[in-house]
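A.B. asks: Okay, here's the prediction I keep looking at, along with the sequence it came from:
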Amino acid sequence: MVPLLLAALIAGPGLVSGQDTVRVGLSDAIQRAVLTSPDIDMQRARVDFAEARSDQARRSRFLTDLQATSAHSLAPGLDNPNGTASDRLYLDPDLRNDWGDLAPFSRVDVDLLQPLWTWGQLSRTIDAAAAGVGLEEGGLAARQMEVAVRTGRLYYTVVLLDAMNSLTDEADEAVSRARREVEKLLNEGSPDVGDADLFQVQITEQEIRRRVVEVREQARTARSALRRQLMLGEGASLTVEDRFLEPLMLSLDSLDTYQNLALENRAELTQVSAGIAAREALVDVARSDFYPKLIWGVHGHYSGTTAERFRQRNPYVGDGFLSRSLETGLGMQLELNFGQTRAKVEQARANLDEAQFQGVAARELILLEVEEAFRKVRIRQAALAAAEESFRIAREWLQTEYVNFDLDLGDTDDLIKAVQAKLQLHAARHEAVFDLNMAILELHASTGLLEPLLAY
């Protein structure tokens, strides 16, 4: 990454402020991203769906199967040639339907099946649905952490490029001074300097010009990426509070401390626990089909018409166009294909085993991730210390070369090398700070806690 970042030494000015300027720090950027990210909104929608599904399961405990069906048509009147009384119509063999006298007809049937004892089928279905909510909530927490780390990386990328831009004047001055020294010695006819030295400086200037455009565009892209992550409008201009790239402060605890925090707070482990709970419940749901379930049922019926028809009170006589009834009682329901039930139970147990194995694997992976993040912080701390010392040495070297040129003892090749070394090591120092800051953010993220990221 150093060769790329060297280009920032000669980068031009930053973005021009637009009509609306938004200034954010690291904590502000992370908070805004978590609140506005469409990725998080999508996961939050999954949580809402799981909550609605859980609510549906709870509401299915009572009035489990309740439905009403209606039918609407036309009904015939009656052809009563004998003038039989309305309460004795069922005794008249000459009574007929009069299809020439049609009138509106409606029928309504209401059915209720209420399980009273299901061997845990209803209650464990509710438990499984509730665990599904926990599963999606864990996914939401994981997505929030992912967005937070991504936002932190974008934020520090912008700060890094801004810091590299601040080296522009220094780079221009260093190269211009080297060219002046070479031209001075050439004009004086010094045998220690030739046209090749001037050509080398001029080539360096052209390389700088090429990198100016490259880094300027990359800086604009990085700022645009952060602006879009924060869901700012197209007309908004974004600035960051950190004008200088400095290492985050961290008092490193022991590895065990971070691993214990991860085991307590990682969203993946929350998801695994919820998944195991859900699949344990589904095993019980599948097993309940081995046993008969006690059910209470109700059936209500009503049909009526405006046609000239009369309801007959005799319980053995019915008129499908004009009737009403109510039936209720207890019943038993049993799945008789025990082979299928056994297969369903085995499938549910296999799913449970899978979730449990996933839990073991997730735990070990999380411990490894924390250890990697922990050791990366220590590596980055050492790398930053080395980069700062190297930069200090490079500054001393360049200062020595300037003094030598002032005393007419300098070597052009050594001066150019010293200039390049100082600029490269200055860029490397900024890169080391960036790497350390990202390692610290990733260490906090590996513990599953978002709060430390918001504290910076």
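C.D. replies: Great, that's in hand.

A.B. asks: From now on I want contacts and neighbour counts done on CA atoms only, so please keep to that.
C.D. replies: Will do.

A.B. asks: could you pull out the strands for this protein?
C.D. replies: For the chain, applying DSSP state E gives strands covering 20-24, 65-79, 96-117, 236-240, 293-305, 323-333.

A.B. asks: So which of those is nearest residue 36?
C.D. replies: strand 20-24 (14.6 Å; CA to CA).

A.B. asks: next up, a second structure to put side by side with the first:
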Amino acid sequence: MNSSLLRTVFFLLLYLPYAGAETLSLEQAIDKALSSDPRIAEKQAFVRHARAVLAEAEGSAGLFVKANSFVGVSPGLKGGLFGEEACGGTDNKECVSRDDRFKLNDGLSPWFYLEYGVIKPLLTFGKIENFAQAARHNIKLKEQEVRLQRGATILDVKRAYYGHLTARNSRLFLEDVKKRIDNAKEDIETQLADEEGSATQTDLYALQSAGALAKSYIVRAVALERIAIDGLKVLTGLKLTDDLVLADKRVVPAALPEIDLPALQARALRERPEMNQLAQGLKARRALVKARQAMKKPNLYAGVIGSISYSPLRDRIDNPHIADPFNDMGSTPIIGMQWEWAGGVQNAKISQARAELEALLEKGNFAQRGIPYQVSESYQQVLALSEALQEMRKSSKAARKWMVSSYSDFQAGLEQVDKLVTAFTAYVTTYTDYLKLVYEYNMQVAQLEQVTGAYQ
């Protein structure tokens, strides 16, 4: 097998994802996370709860059906108002009203009872209407919480995605540097063993120290790489045992936003979920204040009420002037007014609602000032990091040239080990700082998108 074929096989093994591994780009990871994040599902459940609250409020204007029934025992009764013996008539027997109400001379009878009512509110003086209006605005407020969570999920995905790439690139870079240090160390060990050249034991110690330091950085990079990829698995709904490969191989700076600061601040005030929440919250609080004020007013209603009482072992008495609670029935349409007056309590609840409204107004006043500042802060951070990236890129390129030149001179016997170690250290420091800066810049761009209302 020739060297060209070996290089091809090595490339395939190194850069192509192995069978069974899922490959995700940043956009795919975001889409997958947005469709599987339980935190988003939780916020959506709160939206459904808010819709149910609205249904409850609107349902209060419908029919109310109330019934109460039971089976009991009543005294038995035989005979009419004067008992079973006849009175009056041709023999002029005196009619004496019976007085055995609390005696059980006639035994017991089962007692079946039903009480019912069908009520329809006619006028509540704004109670139902305002509670329903507050519930509608609460639904929109909860929908904005879903947007907020989606934005937080996107930010988490980017943090894990960029974090994995940064750790991976750092590891590959450090492994290359470690290899060069090991090669230099082998040269020094050979010179010392052969007692040739100007190498000293001190030079070997310096390279051993540099190699161990590079190895410690590699170990930490590997840990961060695994932590980030596992975090991405959790966010995208994969199992920790699943294989995941990122479509990107290098962490690169995100595009610099082209919109100027005033436009970003205006967009934030217009599109931030918090601002929409504030607007809906104010409308809901105003409706609640009106609803609390309406609680001091009566409710007008109409309906039908009735009851049925039946004891089969009691003789009926059909005298309209006498009511038997164990054998009776009746039903009637009604128009009524219900009024619950608790002045101190109701006034206190109105004051509570007004205070909550005033607190939300003050929160809105602060948001009008705080959000533009937040956007400005993030925007300035992005600009500063973008400029710092350009300078750090120049620094890392110069450090690489310094390291390559020193390494070549060392191999040619023209460079001292201490200067080679200094070059290695400078290159490691500048390039790892550059990778960290790319990660920090990308996250700051993502943060700027979030604070300006760029939610999905």
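C.D. replies: Great, that's in hand. Remember, it's a predicted structure, so these values are computed and weren't measured experimentally.

A.B. asks: Now tabulate the strands of structure 1 in a markdown table and tack on distance to residue 226 of structure 1 and mean neighbour count.
C.D. replies: Converted to a markdown table, the strands of structure 1 look like this (distance: least, CA to CA, whole Å; neighbours: other CA atoms under 10 Å):
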| stretch | distance to residue 226 of structure 1 | mean neighbour count |
| --- | --- | --- |
| strand 20-24 | 11 | 13 |
| strand 65-79 | 52 | 15 |
| strand 96-117 | 55 | 16 |
| strand 236-240 | 8 | 18 |
| strand 293-305 | 59 | 17 |
| strand 323-333 | 60 | 13 |
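
A.B. asks: Format these as a markdown table; extra columns: distance to residue 133 of structure 1.
C.D. replies: Formatted as a markdown table, the strands of structure 1 follow (distance: least, CA to CA, whole Å):
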| stretch | distance to residue 133 of structure 1 |
| --- | --- |
| strand 20-24 | 34 |
| strand 65-79 | 24 |
| strand 96-117 | 25 |
| strand 236-240 | 37 |
| strand 293-305 | 28 |
| strand 323-333 | 30 |
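
A.B. asks: Show me the helices in the stretch 101-250 of structure 1, by range?
C.D. replies: According to DSSP state H, counting those that start in this stretch, the stretch 101-250 of structure 1 carries its helices in the segments 121-165, 168-187, 195-229.

A.B. asks: Name the stretch among the ones you listed that sits most buried.
C.D. replies: Stretch with highest mean neighbour count among the helices of the stretch 101-250 of structure 1: helix 121-165 (a mean of 23; mean count of other CA atoms under 10 Å).

A.B. asks: residues in structure 2 matched by it, start to end?
C.D. replies: Mapping helix 121-165 of structure 1 onto structure 2 (TM-score structural alignment) gives residues 127-171.

A.B. asks: Mean distance of that stretch to its aligned residues in structure 1, please.
C.D. replies: Its aligned residues in structure 1 lie a mean 1.3 Å from stretch 127-171 of structure 2 after superposition (mean CA distance after the TM-score superposition for structure 1).

A.B. asks: and that stretch, how far out from the chain's middle?
C.D. replies: For stretch 127-171 of structure 2, the separation from the chain centroid amounts to 6 Å (computed by CA atoms, centre = their mean, to the nearest Å).

A.B. asks: Any idea which of the strands of structure 1 gets closest to residue 432 of structure 1?
C.D. replies: Closest to residue 432 of structure 1 of those is strand 236-240 (CA to CA; 19.7 Å).
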